[in-house]
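Engineer: sequence plus predicted model, see below.
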Amino acid sequence: MVKQYGNVYLIAGIAIIGGGLFGFDISSMSAIIAGQGYLCYFNQGSGTCTGPASSTQGGITASMAGGSWLASLCSGFVSDAFGRKKAIMLGALIWVVGCIIVSASQNIAMLIVGRVINGFCVGICSAQVPVYISELAPPTKRGRLVGAQQWAITWGILIMFYISYGCSFINGPAAFRVPWALQMIPAIILFFGMMILPESPRWLASKDRWEECEAVLVLVHGHGDPDSPWVAREFREIKEWLEIERQSKQISYLTLFTPRYINRTHIGLFTQIWSQLTGMNVMMYYITYVFTMAGLTGNTLLVSSSIQYVINVFMTIPALIWIDRVGRRPTLLVGSTLMAIWLFVNAAVLAAKGVYVPNGIGGIKEARIRVTGSASKAVIACSYLFVASYAPTWGPVSWIYPPELFPNQLRGKANAFTTSGNWAFNFALGYFVPPAFENITWRTYIIFGVFCVAMTIHVFFMFPETGGKPLEEVNAMFEDPNGPRYIGTPAWKTKNYYSTSARMEQGEGLEKQIHDDHDETVVQNESV
């Protein structure tokens, strides 16, 4: 039997490689679609190397998200039946198969098939890695550890971009075959790395494997001490809530739409949908189009594009450090507000200072507005600021928040469903944006700016704070009539229990503090 390790940072560090695979896909496309090797090999235009048509390129890019949407829905069944750990390992194997097909592509149809298969892996891992980590992480580190998936995505984007950039100097199809083949390496590391990690204790409990559940809690939270009070409390709460959950009807996807869960389902689903409607992944996939409009060409274009990937990596770090202290709500509100500002400014600059180029710039038909001088610098600066606003806010929180909302038996399917919303909109936007840049040009920014304003309003009025609470406490927030309920309490008045959770890990009374806070809120509301 393989020895298992319980350090939560090691667990997260290996599991989040699944997120890194998504990052690899993003930048492998953004760096390659402007290269001559790709444009010549997959040419559909009347010219020599004009590449696929805009609608076809949108389909190629979106095909991965299409596969991810289907797989994320199926991942709930796989995860609940075989475990979080095995679901992630299955995703790693699927990624290797997809990379083989993509790197060997002889035509656009084969490329799309390979990307759909890659999408199956990303759909499984993006849905189940946050579930796996959230079920193993202590409350005061859960945001940091689950949010590390977004950090892995940013590292995957950065690493793969520079690999693709280096390969762009190779002549012929090898310029895209080599980087696409190298994507297999992290998946192989993920598969074998998962072997030394424990299974989720909450999944083990759902299968009545109580001895194994307790052993994992001792390994991860008790640091090997079976008499740890934190382990005893966690084990007791898992048992209590599992008994309550089993009194309800059989769990299925339809359960998410029952009155008991519909509010949580809508919040979790829109967290993922809004993260796409910020326009961030659009900026990642098609940043070369934007910077071409700003007058950048050749190596300058690719290097300038890579700067935003560096920003993305380093600006995610503040979220990993402070997300549990600051909480989920303030982070989301600040992020969407700032992104709206940069999107509207970019639209204004392109509209006021741009010159329309009917046939596109440098053969790129999606780049139909040229800006120069200070206007060009403003477009580049706003693009960087947009990334710097997304990276510490909606990027990590969109993965952290949904798994926290649901009870143990429903969490796998619930997170699979909410993540499917992410991929459905990723697919739609990946397909929509090339024709949008071609036909409505700067107005594309207006669309995403309006979405950012809408999500700010939605979060403020509807999204409760889950920071610092054990998962069972979050469930009590929605269901327990004697607990710190969200029902009847406005979302903007819900609290972050980071400090009290931290004290509980040191042996002090979290439950008493939470209920004291709740009683105080009730008294205040009654007095009003």
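Structural biologist: Alright, I've got the coordinates.

Engineer: from here on, contacts and neighbour counts on C-alpha atoms
Structural biologist: Noted.

Engineer: grab the most central residue of this structure for me.
Structural biologist: What sits nearest the mean C-alpha location of the chain, by CA atoms, centre = their mean, is Trp399, with 4.8 Å.

Engineer: run through the residues that contact it.
Structural biologist: By CA atoms under 8 Å, 6 or more residues apart in numbering, the residues touching Trp399 are 130, 146-147, 149-150, 272.

Engineer: cool, and Glu212?
Structural biologist: By CA under 8 Å, 6+ apart, the neighbours of Glu212 are 201, 204.

Engineer: next one: His221
Structural biologist: By CA under 8 Å, 6+ apart, the contact list for His221 reads 6, 138, 230-231.

Engineer: excluding residues flanking it in the chain, which one is nearest Trp230?
Structural biologist: Of all residues not flanking Trp230 in the chain, Glu505 sits nearest, at 6.3 Å (CA to CA, 6 or more residues apart in numbering).

Engineer: what is the neighbour count of the one you found?
Structural biologist: 18 (other CA atoms under 10 Å).

Engineer: check which helices and strands whichever strand or helix holds Phe344 sits against.
Structural biologist: In this assignment (DSSP states H and E), Phe344 forms part of helix 328-353. Judged by 3 or more CA pairs under 8 Å, 6 or more residues apart in numbering; DSSP states H and E, helix 328-353 is in contact with helix 373-390, helix 394-404, helix 443-462.

Engineer: re the thing from before, format the contacts of Trp399 as JSON lines; extra columns: neighbour count and secondary structure.
Structural biologist: Converted to JSON lines, the contacts of Trp399 look like this (neighbours: other CA atoms under 10 Å; DSSP: H, G, I helix; E, B strand; the rest coil):
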{"residue": "Pro130", "neighbour count": "30", "secondary structure": "helix"}
{"residue": "Val146", "neighbour count": "29", "secondary structure": "helix"}
{"residue": "Gly147", "neighbour count": "31", "secondary structure": "helix"}
{"residue": "Gln149", "neighbour count": "27", "secondary structure": "helix"}
{"residue": "Gln150", "neighbour count": "32", "secondary structure": "helix"}
{"residue": "Gln272", "neighbour count": "28", "secondary structure": "helix"}
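
Engineer: closest one of those residues to Phe448?
Structural biologist: Nearest to Phe448 out of the contacts of Trp399 is Gln272 (CA to CA; 15.0 Å).

Engineer: structure two is appended below for comparative analysis:
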Amino acid sequence: MAGGAATSSDRNAAFTHLIDPSRTWYSNRRLIILHAWLVLLLITSSTSGYDGSLLNSFQSMPLWNDYFNQPQGPTLGLLTAIQNIGALAGYPFAPYLSDGIGRRPTIWIGALVMLVGIAVQSASRNIGMFIGARFLVGFGLTFAANAAPMLIVEISYPPYRAPLTSLYNSLWYSGNIIASWTSFGTSKINNEWCWRIPSIVQALPSILQFFLVLLVPESPRYLVAAGKEKAALHTLAYYHADGNENDALVQYEFEEIKTAIRLDREASKNVGWKALFNTRGNRKRMVIIVALAWFSQWSGNGLVSYYLNKVFDTIGITDTSIQLVVTGCLAIWNLIWAVGASFMVDRLGRRFLFLTSAGGMAVCFTMQTVSSAQYALHGNNAAAHAVIAFIFLFYAFYDVAFTALIVSYTLEILPYSLRAKGFNVFNFTISVALIFNQYVNPIALKKIAWKYYIVYCCWLVFEFVFLYFFIVETKNHTLEETSALFDGEELQELQEATARAVAEVRHEDKDYDEKDKASDV
């Protein structure tokens, strides 16, 4: 093992050798249990996806519009943005809870706050109640969405870490699908329950997490950082090696986690909020993380995610049933592409997927703009249908990276000491971008219609250039090693220190076995 740390390729080969190929998620009882717990964490993203589609569906319901007196302009913008304003209010507290009391309790607190918000939203009697409820939903979601993906990345069995973490954001569309089709079904109800029922259904993931999430295994990395090394080793051994604490893989994971956290603590530059910008490696991380967060909401997708009905209006599709059906079909389409990309991240690599995504989006959004112009200028019905087709193609390219990868890539390039804070910056940037979009998009669409798309066409070209120069390939590395890729010599130091620690453990075990055999004789 000690010799395996000399180079990255040797190191990866040595680590891969430690993984038992017969231990697959479907053939090992404890891995099946672990993945069942991970599903409970993954549905946090479903809650966000459900909410993201819910208001879009409500805007297509005449009864919802009548009940709240036809919200327009600033009121509609506030209705859409208030969830993200609530999220902004939670950001100062989320990382301290995740690092202070643990990932599991933070998710539980988030689920509790969301349940209160959903209850108020479902019982709303006026626009003020509805707005206040959506603020609470966003506030609670901040805590759950900060802790859940970190817990996924930190307890996953190594061969499945990247796909599972990529699935987290991909399952945003599972909530989107349920919301779209639930709203389509209840839109036939000729009273206020047409929107109250979809609102109540939103509570299901939070109810499950409220009752079950405290039973999920805690992050071994949090346990080591909290001085509970025995509990961390037990967790790794129980789920990754059927309880064998001396398993080679478990020992390597355990020693690497301890070494990485020790190195971070020894370097004062890696502690606190200032550490996000103190070193060249950290500054590069933050530039990438902020850019990815902004790109994920400012690539033209915001027009569809929150104002699809307004886009339909610009191309003459005004029938409520048709709008809801297209919205529901688009959600299913997105889920298929995002999940497919999640299982290809280790095979194709992050860099390839990001560049393919940006290039494809630029082409498809340009064609969507041309088609929208043809309809607006000439009333061409074929052009209107082409807009719908290019929206679907645009989202296929968007999903392969900006759905599947942005959360997993952000988490894996951050060291443990900065993971909660760096991920909080990522989520904060998304909320700012969403609020900006949700206020600007409806105004711009109303003023200049299809011409507004040209802005996004130019921006997408910029995104491709940025990603080409900044994205670092991270496949085939452990979590600790991936986060160290940005730190130059620290990567080599981590590898060597981990190898020495594992070698020492192996030597102590060997001495103990020899003494044990001698005593038996």
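Structural biologist: Structure received. Here the structure is a predicted model, which is why all the values come from computation and not from measurement.

Engineer: TM between them?
Structural biologist: TM-score for the superposed chains, counting by TM-score structural alignment, normalised by the length of structure 2: 0.85, backed by 463 aligned residues with a CA RMSD of 2.1 Å.

Engineer: any idea what the residue nearest to the centre of structure 1 aligns with in structure 2?
Structural biologist: Under the alignment by TM-score structural alignment, Trp399 of structure 1 pairs with Val407 in structure 2.

Engineer: distance check, its match against Arg161 of structure 2.
Structural biologist: 12 Å (CA to CA, to the nearest Å).

Engineer: give me the number of residues near Arg274 of structure 2?
Structural biologist: Wrong residue type there; residue 274 of structure 2 is Lys, not Arg. Neighbour count of Lys274 of structure 2, defined by other CA under 10 Å: 11.

Engineer: counterpart of it in structure 1?
Structural biologist: Under TM-score structural alignment, Lys274 of structure 2 pairs with Leu254 in structure 1.

Engineer: its match - that's part of a strand, no?
Structural biologist: No: counting by DSSP: H, G, I helix; E, B strand; the rest coil, Leu254 of structure 1 is not found in a strand; it is helix.

Engineer: could you check how many residues crowd around the alignment partner in structure 2 of Val178 of structure 1?
Structural biologist: In structure 2, the residue paired with Val178 of structure 1 is Ile197, using TM-score structural alignment. Using other CA under 10 Å, Ile197 of structure 2 has 14 other residues around it.

Engineer: I figured Ile197 of structure 2 hits Thr186, correct?
Structural biologist: Yes: using CA atoms under 8 Å, Ile197 of structure 2 is in contact with Thr186, at 7.3 Å.

Engineer: dump the residue contacts of the closest residue to Gly395 of structure 1 other than its chain neighbours.
Structural biologist: For Gly395 of structure 1, ignoring the flanking residues on the chain, the nearest one in space by CA to CA, 6+ apart is Gln150 at 6.0 Å. By CA under 8 Å, 6+ apart, the contact set of Gln150 of structure 1 is 19, 316, 395-396, 399.

Engineer: over to Ser170 of structure 2?
Structural biologist: Counting by CA under 8 Å, 6+ apart, Ser170 of structure 2 touches 45, 335, 338-339, 342, 399, 403-404.

Engineer: most neighbours among those residues, please name it.
Structural biologist: Counting neighbours by other CA under 10 Å, the top entry in the contacts of Ser170 of structure 2 is Ala404, with 35 neighbours.

Engineer: how much space between the closest residue to that one other than its chain neighbours and Gln492 of structure 2?
Structural biologist: Closest residue in space to Ala404 of structure 2, ignoring its immediate chain neighbours: Ser166 at 4.8 Å, by CA to CA, 6+ apart. Distance of Ser166 of structure 2 to Gln492 of structure 2, computed by CA to CA: 27 Å.

Engineer: and if you look at Ala433 of structure 2?
Structural biologist: According to CA to CA, Ala433 of structure 2 stands 37 Å off from Gln492 of structure 2.

Engineer: for the aligned partner of Ile447 of structure 1 in structure 2, give its distance to Val461 of structure 2.
Structural biologist: Correspondence of Ile447 of structure 1 to structure 2, assessed by TM-score structural alignment: Val455. The gap separating Val455 of structure 2 from Val461 of structure 2 is 10 Å, by CA to CA.

Engineer: in the top helix by length along structure 1, what's buried?
Structural biologist: Secondary structure assigned by DSSP state H gives helix 408-439 as the longest helix of structure 1. For helix 408-439 of structure 1, burial by neighbour count (16 or more other CA atoms under 10 Å) applies to 408-438.

Engineer: check the fit of that helix onto structure 2 and give the mean distance.
Structural biologist: For helix 408-439 of structure 1, the mean deviation from structure 2 after alignment is 1.2 Å (mean CA distance after the TM-score superposition for structure 1).

Engineer: what's the angle between that helix and helix 394-404?
Structural biologist: Orientation check (axes from the mean of the first three to the mean of the last three CA atoms, to 10 degrees): helix 408-439 of structure 1 against helix 394-404 gives 150 degrees.

Engineer: which helices and strands does whichever helix or strand comes after the helix holding Phe344 of structure 1 pack with?
Structural biologist: Using DSSP H and E, the helix or strand that directly follows helix 328-353 of structure 1 along the chain is strand 355-356. Contacts defined by 3+ CA pairs under 8 Å, 6+ apart place strand 355-356 of structure 1 against strand 369-370.

Engineer: so which elements touch the strand it packs on?
Structural biologist: Where contact means 3+ CA pairs under 8 Å, 6+ apart, strand 369-370 of structure 1 is packed against helix 280-293, strand 355-356.
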